[in-house]
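Asks: coordinates only, sequence not included:
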């Protein structure tokens, strides 16, 4: 019945954005926070991943939580999406702690921190990782596997005798005209 009702509804961009921001997103976060806090449903341990991004003239930080749900396995969920101009280690550390406090997640349950390999994240002296370790010495360093894979692929492709970009363009050109394949770039 609810599905049939939803099919009949429509709204413009502004209302749709308001519904997503004010109803669906908070509910989605609350559902996984409840699972994370319930010892019957989860181990209570989690990791945090973040990376700053530019969106026009704004600097945004998504905070992603990864945890293990015994019923459905490893889960990655968006905890927070914060706009902040300051990219220093202290500011990023405070942003993480503030978000954890907002959702009443104990930093002692944080197992690892995942980010790109920039000095601000993993530097020897003043970095987000070092500051998180001051909060809990058991926090592990979890470098971003995507950056590691990208760097390995980039350096490996330098040793090839072919121009890899040309191959990618040819593959894209071949499949982009196919009605059965949707290519997203």
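Replies: Ah, there it is. Computed from a predicted structure; not experimentally measured.

Asks: okay, CA-based contacts and neighbour counts for the rest of this
Replies: OK.

Asks: now the end-to-end length of stretch 50-68.
Replies: End-to-end distance for stretch 50-68: 18 Å, by C-alpha to C-alpha, to the nearest Å.

Asks: And that stretch, what's buried?
Replies: Going by neighbour count (16 or more other C-alpha atoms under 10 Å), the buried part of stretch 50-68 is 50, 51, 52, 60, 61, 62, 63, 64, 65, 66, 67, 68.

Asks: my read is the fifth one is in a strand, agree?
Replies: Yes: inclusion of residue 61 in a strand is indicated when DSSP: H, G, I helix; E, B strand; the rest coil is applied.

Asks: picking up where we left off before, just send the buried residues of stretch 50-68 back as JSON lines, with distance to residue 153 too.
Replies: As requested, these are exported to JSON lines (distance: C-alpha to C-alpha, whole Å):
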{"residue": "50", "distance to residue 153": "22"}
{"residue": "51", "distance to residue 153": "21"}
{"residue": "52", "distance to residue 153": "23"}
{"residue": "60", "distance to residue 153": "27"}
{"residue": "61", "distance to residue 153": "26"}
{"residue": "62", "distance to residue 153": "26"}
{"residue": "63", "distance to residue 153": "26"}
{"residue": "64", "distance to residue 153": "25"}
{"residue": "65", "distance to residue 153": "27"}
{"residue": "66", "distance to residue 153": "25"}
{"residue": "67", "distance to residue 153": "28"}
{"residue": "68", "distance to residue 153": "29"}
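
Asks: The structure to be compared is supplied as follows:
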């Protein structure tokens, strides 16, 4: 494990050198240009330059294209994701499009579910926090605490506390 390693500076390699590496070149090309402002253009260029490598990637379950999608996803705004899917689809046959697009769709569905869960969790916490305030206020009322003091402690309005005292 302590052997020698070779550091490759992709920025110093020409695109032609990278293209000659065929399948591996896809990965290196994306890594070299990932900071490009126009990721859609980068994808278009990658798919055109490595057209012959797409077939090799297909035989491997589109492992590189899927990885590159995940890798570049943070750089693609939500409004451009459909356009990216169209760019990729142009370079695939119908059957391959469906499989790969399903992968893309699954990723966006997973992101949507995660986002929804975060929102739901935040709302649940807010609801729990409010219920907790009411529970504390009820206990303080039961213990005989002054309504203005309860209001200060819980942050509930005096009218809300009066409603609670009427419902006991």
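Replies: Thanks, I have the structure now. Remember, predicted model here, so these are calculated numbers, not experimental data.

Asks: Quick TM-score on the pair, please.
Replies: For this chain pair, the superposition-based TM-score is 0.37 by TM-score structural alignment, normalised by the length of the second structure; 94 aligned residues with a C-alpha RMSD of 4.5 Å.

Asks: packing partners for the helix or strand residue 125 of the second structure falls within?
Replies: Using DSSP states H and E, residue 125 of the second structure falls within helix 94-142. Here helix 94-142 of the second structure touches helix 81-90, helix 147-154, helix 158-166, going by 3 or more C-alpha pairs under 8 Å, 6 or more residues apart in numbering; DSSP states H and E.

Asks: quick check: angle from it to helix 81-90?
Replies: 160 degrees (axes from the mean of the first three to the mean of the last three C-alpha atoms, to 10 degrees).

Asks: any chance of the helices and strands packed on helix 94-142 of the second structure in TSV, with distance to residue 106 of the second structure too?
Replies: Putting these into TSV (distance: least, C-alpha to C-alpha, whole Å) gives the following:
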stretch	distance to residue 106 of the second structure
helix 81-90	13
helix 147-154	44
helix 158-166	46
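
Asks: Tell me the helix or strand right after the one helix or strand residue 6 of the first structure maps to.
Replies: Element membership for residue 6 of the first structure, per DSSP H and E: helix 2-8. Sequence-wise, the next helix or strand downstream of helix 2-8 of the first structure (DSSP H and E) is helix 13-19.

Asks: Could you export the helices and strands packed on helix 94-142 of the second structure as CSV, including mean neighbour count?
Replies: Output for those, formatted as CSV (neighbours: other C-alpha atoms under 10 Å):
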stretch, mean neighbour count
helix 81-90, 15
helix 147-154, 16
helix 158-166, 13
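
Asks: So which of the ones you listed is nearest residue 58 of the second structure?
Replies: Closest to residue 58 of the second structure of these is helix 81-90 (C-alpha to C-alpha; 12.9 Å).

Asks: For that closest one, give me every contacting residue.
Replies: Contact with helix 81-90 of the second structure is made by 40, 43, 44, 47, 97, 101, 104, as judged by C-alpha atoms under 8 Å, 6 or more residues apart in numbering.

Asks: Can you classify the first one by secondary structure?
Replies: With three-state DSSP as the basis, the three-state label of residue 40 of the second structure is helix.
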